[in-house]
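Participant: sequence and predicted structure, then a few things I'm wondering about:
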Amino acid sequence: MSRIGADLVEAFEEMAAHLRGEIEVESYEVPADVLTPEKIRNIRRKVARSTKAFEADFQISARTMESYEQGRRKPDAAMTALLRIIDKEPEAARRALAS
């Protein structure tokens, strides 16, 4: 068995032992200020009916938003700031980005 296969078997055995209550595993809490894919989707839905409409208003490509919403990509610090501004002050963001 390859090393990757052995690691997967070990991980599944650990998961099964946890589910049976035999061991405790380390857990993590996601800080409230982290933009999860669900939070990003909720921001977009609050201000636009689609990723295309969001793109038209805020100049963030529909594909980029889809990647964030599906968890395939994470926004960098500048994008996180912009998304937070859009969440709290969408009309101000629209005015600032208007051509």
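Facilitator: Ah, there it is.
Participant: switch to C-alpha atoms for all contacts and neighbour counts from now on
Facilitator: OK.
Participant: grab the most central residue of this protein for me.
Facilitator: Pro37 (2.4 Å; C-alpha atoms, centre = their mean).
Participant: quick check: that residue touching Met65?
Facilitator: No - assessed by C-alpha atoms under 8 Å, Pro37 is found out of contact with Met65, at 9.5 Å.
Participant: ok, back up a step: next, the contact list for the residue nearest to the centre of the chain, please.
Facilitator: Tyr68, Glu69, Gln70, Gly71 (C-alpha atoms under 8 Å, 6 or more residues apart in numbering).
Participant: take a look at this one as well, against the first:
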Amino acid sequence: MGTTFGDDLIESLNQAVAHTNGQSKAARVHVVEVPDVRSLRKRLKMSQQAFSSAYRIPLATLKGWEQGRRQPDATAAAYLSVIEKLSAETRAALES
């Protein structure tokens, strides 16, 4: 007979507790590299408004990142990495 949902849930919670207590090595850790948004924008010689507009990032979001109130999620971090490496190409793609 297979396991039930409840059994699976209890096992998952036990694994989470073990991980929290440093007793488990089974968990995977993903590190997301986030470019320094302010440095990136300044290297591109753009104001916050211009950067926000060119790359279609809400100005409030950009300000939050730069002021350290918020951190880009994994998708935004990937997008910022693309801007960092291919800024002109990214801007051109968004203009078409």
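Facilitator: Perfect, thanks for sending it. The model shown is predicted, which means the values in this text are computed figures rather than measured ones.
Participant: what is the neighbour count of Ile86 of the first structure?
Facilitator: Neighbourhood size, Ile86 of the first structure [other C-alpha atoms under 10 Å]: 19.
Participant: list just the nearest of the contacts of Pro37 of the first structure to Ala16 of the first structure.
Facilitator: Nearest to Ala16 of the first structure, judged by C-alpha to C-alpha, of these is Gly71 at 26.1 Å.
Participant: that closest one matches what in the second structure?
Facilitator: Gly71 of the first structure maps onto Gly68 in the second structure, with residues paired by TM-score structural alignment.
Participant: so how many other residues sit close to that match?
Facilitator: Neighbour tally, Gly68 of the second structure, other C-alpha under 10 Å: 10.
Participant: helix or strand for it, just tell me which one.
Facilitator: Taking DSSP states H and E as the definition, Gly68 of the second structure sits outside all helices and strands.
Participant: how much space separates it from Ala18 of the second structure?
Facilitator: Using C-alpha to C-alpha, to the nearest Å, Gly68 of the second structure is found at 32 Å from Ala18 of the second structure.
Participant: next up, the contacts around Thr90 of the second structure.
Facilitator: For Thr90 of the second structure, the contacting residues are Tyr55, Val82, Ile83, by C-alpha under 8 Å, 6+ apart.
Participant: just give me the neighbour total for the second one.
Facilitator: By the measure other C-alpha under 10 Å, the count of residues near Val82 of the second structure is 14.
Participant: list the contacts for it?
Facilitator: By C-alpha under 8 Å, 6+ apart, the contact list for Val82 of the second structure reads Thr90.
Participant: what does the helix or strand hosting Tyr68 of the first structure rub up against?
Facilitator: Applying DSSP H and E as the criterion places Tyr68 of the first structure in helix 62-69. Residues from elsewhere that reach helix 62-69 of the first structure, judged by C-alpha under 8 Å, 6+ apart: Pro37, Glu38, Ile40, Arg41, Thr51, Lys52, Phe54, Glu55, Arg73, Lys74, Pro75.
Participant: right, I'll call it a day here.
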